[in-house]
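*Asks:* quick one: sequence and predicted model below, then my questions.
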Amino acid sequence: MKKVILLLLFLSIFIFTTKAQTTLTRNVIASTGGSAQVGNVLVQYTVGEVAILTQQTAGILLTQGFQQPEFTISNIIVPAVGNMRVYPNPAVGRTKVDFDLFSDTKVLINLVNNAGQIVHSSTVSSLAGKVEYIIPLNGLASGMYHVVLYANFRTYSEKLVIQ
């Protein structure tokens, strides 16, 4: 074992002293990866190893070794609202909107007719958690409407039929 270690030491000294200057080239070699969806968020990842090429001769590749790259996640858009429901649907007199709010924020709730006119609007400020809001439908004509939520610069919509 000692002879092998000494031989490798002398071999590495010989290889490194024969070249005056060595250029290091950094490459990422992917070994696995995958993706997962959590709610409305798609997370994709690659697990790889960073190999820094130090010397290569006649079938022998000598690298600095196995290193894991830094793990960073950027530009992931987290939804503000999830599990939005409008019920009863079709509705008469009133309807209820409930949804999960993932962060403390203001939510603008609009009821929009098929002509694009806002026939009811309200703002709800709430802490993260389950939110329930009742929309009065008195005086509105029967037909198709859209319940539209605006939260954290995102839009969420469900259809509503008023009888």
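*Replies:* Perfect, I can see it now. Numbering: from 1, shown residues only.
*Asks:* from here on, just use CA atoms for contacts and neighbour counts.
*Replies:* OK.
*Asks:* touching, Leu53 and Ile60? I think so.
*Replies:* No. Counting by CA atoms under 8 Å, Leu53 does not reach Ile60; the two are 11.3 Å apart.
*Asks:* longest strand in this structure, by residue count?
*Replies:* As assigned by DSSP state E, the longest strand anywhere in the chain is strand 41-57.
*Asks:* before we move on, the earlier item: Leu53 and Ile60: which is more packed in?
*Replies:* Leu53 (17 against 8; other CA atoms under 10 Å).
*Asks:* and the closest residue in space to that one that isn't next to it in sequence, what does it touch?
*Replies:* Nearest non-adjacent residue to Leu53, counting by CA to CA, 6 or more residues apart in numbering: Thr63, 5.1 Å away. Neighbouring residues of Thr63 by CA atoms under 8 Å, 6 or more residues apart in numbering: 51-55.
*Asks:* can you check Lys106 too?
*Replies:* By CA under 8 Å, 6+ apart, the neighbours of Lys106 are 123-126, 151.
*Asks:* tell me the one among the residues you listed nearest to Asp100.
*Replies:* Ser126 (10.6 Å; CA to CA).
*Asks:* show me where this structure has helices.
*Replies:* Counting by DSSP state H, the chain has helices at residues 2-18.
*Asks:* residues near the nearest residue to Pro90 once chain neighbours are set aside, how many?
*Replies:* Nearest non-adjacent residue to Pro90, counting by CA to CA, 6+ apart: Val161, 4.6 Å away. Residue neighbour count, defined by other CA under 10 Å, stands at 16 for Val161.
*Asks:* another one to put next to it:
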Amino acid sequence: MFNERSEHEPEEYDPEEDLRDYEGEFTPSVRVPRAPEAPSVPDESDAPSELKYEFWTMVLVFNAAILGVSLGGMYILFRGNWDLGGRIFLGGVVFFLYGLYRYQTRTFGRDDDDGTDEDGTAGDDVDDGTEVTADAATTETEPDGSAADND
């Protein structure tokens, strides 16, 4: 009854009616590029079975280490049970150390570079700019790398 308009009432004023469409005028049109095709996923059977075995063994060892250290720590801190918590924590540390040892001793397909040169001697491949000659007493090395004679 009160919500109805009378026929003598003017139309309601719309404040946006006389405004320009700035959004349509000043918004730049953007061309969205297409995404490149995704590369194909390699087959899981590409890895050698020995490598897969070593990988999953390492995963299990380090998961056991994380579980032991965290669970043992929680038994110690929250329950005050040093006996059980300490054993579990120590077991986690042992698993972690075993995992580190096992990781360091495996090559995992890397080349066997033991730090020796081709002739079997332990070599230092770092060039420090000095020259070693047969007559070291009479020959010195200049900063530019040339040899200076002391004669």
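*Replies:* Thanks, I have it. The model shown is predicted, which means the values in this text are computed figures rather than measured ones.
*Asks:* superposing both, give me the TM-score.
*Replies:* TM-score for the superposed pair, counting by TM-score structural alignment, normalised by the length of the second structure: 0.20. Supporting figures: 48 aligned residues with a CA RMSD of 4.4 Å.
*Asks:* quick one, the longest strand of the first structure and helix 2-18 angle?
*Replies:* Orientation of strand 41-57 of the first structure against helix 2-18 (axes from the mean of the first three to the mean of the last three CA atoms, to 10 degrees) gives an angle of 90 degrees.
*Asks:* list the buried ones in strand 41-57 of the first structure?
*Replies:* 48-55 (16 or more other CA atoms under 10 Å).
*Asks:* now find how far off-centre that strand is within its chain.
*Replies:* Computed by CA atoms, centre = their mean, to the nearest Å, the chain-centroid distance of strand 41-57 of the first structure equals 22 Å.
*Asks:* stretch 37-52 of the first structure too?
*Replies:* 10 Å.
*Asks:* that older thread, dump the contacts of Lys106 of the first structure to JSON lines, plus neighbour count and distance to Glu132 of the first structure.
*Replies:* Below are these laid out as JSON lines (neighbours: other CA atoms under 10 Å; distance: CA to CA, whole Å):
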{"residue": "Thr123", "neighbour count": "12", "distance to Glu132 of the first structure": "12"}
{"residue": "Val124", "neighbour count": "13", "distance to Glu132 of the first structure": "10"}
{"residue": "Ser125", "neighbour count": "11", "distance to Glu132 of the first structure": "12"}
{"residue": "Ser126", "neighbour count": "14", "distance to Glu132 of the first structure": "10"}
{"residue": "Ala151", "neighbour count": "17", "distance to Glu132 of the first structure": "15"}
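*Asks:* turn those into TSV, columns for distance to Ser157 of the first structure.
*Replies:* Converted to TSV, the contacts of Lys106 of the first structure look like this (distance: CA to CA, whole Å):
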residue	distance to Ser157 of the first structure
Thr123	15
Val124	16
Ser125	18
Ser126	19
Ala151	11
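*Asks:* what is the nearest of those residues to Phe14 of the first structure?
*Replies:* The closest of the contacts of Lys106 of the first structure to Phe14 of the first structure turns out to be Ala151 (CA to CA; 64.9 Å).
*Asks:* count of neighbours near the nearest residue to the closest one once chain neighbours are set aside?
*Replies:* Nearest non-adjacent residue to Ala151 of the first structure, counting by CA to CA, 6+ apart: Val107, 4.9 Å away. By other CA under 10 Å, the residues close to Val107 of the first structure number 21.
*Asks:* wait, doesn't Val107 of the first structure sit right on Tyr150?
*Replies:* Yes. Counting by CA under 8 Å, Val107 of the first structure touches Tyr150, with 5.6 Å between them.
*Asks:* show the contacting residues for Val69 of the second structure.
*Replies:* Val69 of the second structure makes contact with 88-93, according to CA under 8 Å, 6+ apart.
*Asks:* TSV please, covering those and showing distance to Tyr103 of the second structure.
*Replies:* Listed next are these as TSV, based on distance: CA to CA, whole Å:
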residue	distance to Tyr103 of the second structure
Ile88	22
Phe89	21
Leu90	20
Gly91	18
Gly92	16
Val93	15
